[in-house]
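Colleague: What follows is a predicted structure for the sequence shown.
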Amino acid sequence: MKFGIYSSIANPPHGEHLDRCVDQVIAEAQHAEASGFDSCFFGEHHQDKDGFLPSPLIVATAVAAQTQTLNVGTSVILLPLHHPVHVAEDVTTLDIVSKGRIMLGVGVGYQAADFRAFGLSMADRAARFEESVEIIRKCWTGEPFSFHGNHFTLEDVQILPKPFQNPSPPLWIGASVPSAVRRAGRLGDAFVSTPSTTLADTVRTIDIYRQAAQEAGREPQVILMRDAWVASSRAEAEAVYGPEVMAAYRYYWENQLSEFKGMAESEFTLDNVARDRIILGEPETCIREFHRWHEATGADYFLLRLRHAHSGGPAHDKIMSAIRLFGEGVIPYCE
């Protein structure tokens, strides 16, 4: 198994300066590299009160410049908000600068505020997304092409230089609802799962993805994004990580995302939502849980969401300790 971390730069708590949070994220990425992690990923939102990153590729570039072997990626860029030629060129540039360490993760988006910021309709997002994926792949060939779609019209385009990776950086697609999961199977090099689903729901989603990928003649690859935390004891893990992950889940619950839709207030507790959803506890428990999820899903890549933008935490020193303990007490036993 391989492991990555998902990070974010939120509006900093306790009066900290935002540039200090950027320094902390870079330090966490460096520590993850030294601790045996494979990658560090960043997401995108706009007009978010919690300060989600609006430009994840810029932060990924900063991390790539401060590391040697760590892969960097996006999970996800909200592709309908961008011109695909710009995305293709920016990712190519980072691929060359990092000597082949970029993974492009894209998604259609689900928050209306993101689309309002650019004057775009959410009704067109799926069609724009599919055209954009096709254009990006054409850009990365380095060959001249034209494209005539409903949303993009391009004449005699050739993007050079070509990416460092041969034939191109991997293009991963994040999705949660069945139609988007099937799209990931048709178009993507890998599928990135939603971190807050239960194991049973995750397995059902992966089955949909694998069927679509096989029908499209693609080799399925599953990336399990999970909320996870390791500590010296379950009690410590719950005390440090519990409030942070529950802040994110409350946001999902209040906005009636499918995995929490219909859940009563009385049911909304860490004990209840963690079951078969969050990987949490001492190293032995985490090892056992990663193996269980691997056996149930067939996935061998875990992307761990340690830092939560909705709360700004856990604290930097706690994240550094968790990264170290994952590296010493968990990752070597999940190979």
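Modeller: Ah, there it is.
Colleague: drop to CA atoms for contacts and neighbour counts, all remaining ones
Modeller: Fine.
Colleague: got a list of what the residue nearest the centre of the chain touches?
Modeller: Centroid-nearest residue in the chain: S75, 2.8 Å away (criterion: CA atoms, centre = their mean). Residues in contact with S75 (CA atoms under 8 Å, 6 or more residues apart in numbering) are 6, 41-44, 104-107, 174, 192.
Colleague: Relative to A228, which of those is nearest.
Modeller: Distance to A228, by CA to CA, is smallest for Y6 among the contacts of S75, at 10.6 Å.
Colleague: Where does that closest one fall, secondary structure wise?
Modeller: strand 2-7 (DSSP states H and E).
Colleague: contact partners of that strand?
Modeller: By CA under 8 Å, 6+ apart, the residues outside strand 2-7 that reach it are 25, 29, 32, 37-43, 75, 300-308, 331, 335.
Colleague: So which of the residues you listed sit within strands?
Modeller: The members of the contacts of strand 2-7 that map onto strands under DSSP state E are 39-42, 301-305.
Colleague: counting residues per strand, which one in this protein is longest?
Modeller: Per DSSP E, the chain has its longest strand at strand 222-230.
Colleague: Which neighbouring elements make contact with that strand?
Modeller: Applying 3 or more CA pairs under 8 Å, 6 or more residues apart in numbering; DSSP states H and E, one finds that strand 222-230 contacts strand 190-192, helix 234-254, strand 279-281, strand 301-305, helix 316-329.
Colleague: what helices or strands is whichever strand or helix holds H291 leaning on?
Modeller: Here H291, judged by DSSP H and E, is contained in helix 283-297. Taking 3+ CA pairs under 8 Å, 6+ apart as contact, the helices and strands that helix 283-297 lies on are helix 199-215, strand 279-281, helix 316-329.
Colleague: That one vs helix 234-254, what angle?
Modeller: Helix 283-297 runs at 40 degrees relative to helix 234-254, counting by axes from the mean of the first three to the mean of the last three CA atoms, to 10 degrees.
Colleague: Only the buried residues of helix 283-297, if you could.
Modeller: 283, 286-287, 289-291, 293-294, 297 (16 or more other CA atoms under 10 Å).
Colleague: Check it against this one:
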Amino acid sequence: MKFGLFLNPQAPLGQEPESIFEGLVEQTREARDGGFDLIMTGQHYLTDYIQLQLFPLLSRLSAESGSMTVATGIVLLPLHHPIEIAEMATTLDVIAEDVVVGVGVGYRDIEFESFGVKKSERGDRLKEGVQLMKELWANEEVTFDGEYYSVNNVSINPRPEKNLPVWVAANSRSAIERAARISEGWLVNSHSTVSEILGLKQSYDDIREQEGETMEVPVIREAFVAPSREEAVEIGRKYLGPKYKRYIEWGQDEAMEDEEDLHRSFDDLTEDRFLLGTPEEVSDQIERCEKKLDANYMIFRIQWPGLPHEKALRCIQLIGDEIIPNF
């Protein structure tokens, strides 16, 4: 099992952006020194949070990441031209020791409307975009004639020594099946329960078996580790609970296989979904994910808007000291 840290680029309005960034630098250093294998951060636009953008943030954090993999989690690929993301990722690969390109379709109406992209096109744009990126990375000259993107005899420079791994985030069965066909890994979302994921994974495994290839199974989990379960749950209730209400406001529930799944009380959401507790309790839950889902990456999202940096840093330290050494 490898371990990753999802760095939170969002904070309430009014918080100093510089202090957010400085906290993420310190968290990256702590993760590096604590034995984590990967850092990741996400992307949204036009939010009512402060939102630090993904590529410049990860480029700077790469100066602190050491041998950790640096992953985008996720690029909203349908909102961008694949040439742009292919070259951004290649530049990041020059800066960081190892890079994974995590992409997804997105779900927020305001982003699609403001970027002038039809939401109904997002799945096909993602599929075509991943194909074009891979061709640009692999070939000196590329001609591509798709429904949304067309290029004639073009090259990107520099190109990576080998194609960068692509992980596709997916929630619904159809999206998971698409991820199985076009990527090197299904980036398992943090919103579904382990039981729900297990029910969807069979389709994924069937397609991979047909393709004759094994793939990464990185699992993102909302998590907080504290000296007592009571403290971990209370922190989750205070900071994670409001974040899930915001997900519903943004339309994340409509992207789920079961659209009613996120409309639960915090206590109901916690069951089989969040990793909240002592190091021993969370270790047991990680073992369950590893066995049931064949997960080979556990990526912790341990900070949500408003949660103080000091509490997040202590959680990272506990994971590094008392969880990672056991796996």
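Modeller: Ah, there it is. The structure presented is a predicted model; accordingly, all values stated were derived computationally and were not measured.
Colleague: so which of the contacts of S75 of structure 1 comes closest to A237 of structure 1?
Modeller: Using CA to CA, the shortest approach to A237 of structure 1 within the contacts of S75 of structure 1 belongs to Y6, at 17.9 Å.
Colleague: Could you measure from the closest one over to I279 of structure 1?
Modeller: 15 Å (CA to CA, to the nearest Å).
Colleague: Return the residues in contact with the closest residue to P165 of structure 2 other than its chain neighbours.
Modeller: In space, and not counting its chain neighbours, P165 of structure 2 is closest to V100: 5.2 Å by CA to CA, 6 or more residues apart in numbering. Contact analysis of V100 of structure 2 by CA under 8 Å, 6+ apart lists 69-72, 164-167.
Colleague: Just those residues: which are in strands?
Modeller: Taking DSSP E as the definition of strands, the contacts of V100 of structure 2 contribute 69-72, 166-167.
Colleague: Please list only the buried members of these.
Modeller: For these, a burial check counting by 16+ other CA under 10 Å picks out 69-72, 166-167.
Colleague: what about A312 of structure 2, neighbour count?
Modeller: When neighbours are defined as other CA atoms under 10 Å, A312 of structure 2 has 21 of them.
Colleague: In contact with it, which residues?
Modeller: 27, 302-303 are the contacts of A312 of structure 2 under CA under 8 Å, 6+ apart.
Colleague: among these, which recur in structure 1?
Modeller: For the contacts of A312 of structure 2, the contacts that persist in structure 1 are 27, 302-303, with contact defined as both residues aligned by TM-score structural alignment, their matches' CA atoms under 8 Å.
Colleague: Out of these, who's the most crowded?
Modeller: Neighbour counts for those (other CA under 10 Å) peak at Q303, which has 27 neighbours.
Colleague: Would you mind finding the match for it in structure 1?
Modeller: Counting by TM-score structural alignment, Q303 of structure 2 lines up with R307 in structure 1.
Colleague: that older thread, among the helices and strands packed on strand 222-230 of structure 1, which comes closest to C21 of structure 1?
Modeller: Closest approach to C21 of structure 1 among those is made by helix 316-329 (8.6 Å; CA to CA).
Colleague: thinking again about what came up before, distance of the match of Q303 of structure 2 relative to F37 of structure 1?
Modeller: Applying CA to CA to R307 of structure 1 and F37 of structure 1 gives a distance of 15 Å.
Colleague: residues contacting the counterpart of I156 of structure 2 in structure 1?
Modeller: Counting by TM-score structural alignment, I156 of structure 2 lines up with I159 in structure 1. By CA under 8 Å, 6+ apart, the contact set of I159 of structure 1 is 89, 139-140, 142-144.
Colleague: hmm, which of those residues are common to structure 2?
Modeller: Shared with structure 2 under both residues aligned by TM-score structural alignment, their matches' CA under 8 Å, the contacts from those are 89, 139-140, 143.
Colleague: can you pick the most crowded of the residues you listed?
Modeller: C139 (27 neighbours).
Colleague: mind listing what that residue touches?
Modeller: Applying CA under 8 Å, 6+ apart, the residues contacting C139 of structure 1 are 85, 88-89, 157-159.
Colleague: What is the nearest of those to A112 of structure 1?
Modeller: V85 (23.7 Å).
Colleague: Could you look up the SS state of that closest one?
Modeller: helix (DSSP: H, G, I helix; E, B strand; the rest coil).
Colleague: Can you find the partner of it in structure 2?
Modeller: Matched to structure 2 by TM-score structural alignment, V85 of structure 1 sits across from I83.
Colleague: Please name the residues that touch its match.
Modeller: Taking CA under 8 Å, 6+ apart, one finds 132-133, 136 in contact with I83 of structure 2.
Colleague: Try it again at 7 Å.
Modeller: Under the criterion of CA atoms under 7 Å, 6 or more residues apart in numbering, the contact list for I83 of structure 2 reads M133.
Colleague: What of L164 of structure 2?
Modeller: So L164 of structure 2 contacts 99-101 (CA under 7 Å, 6+ apart).
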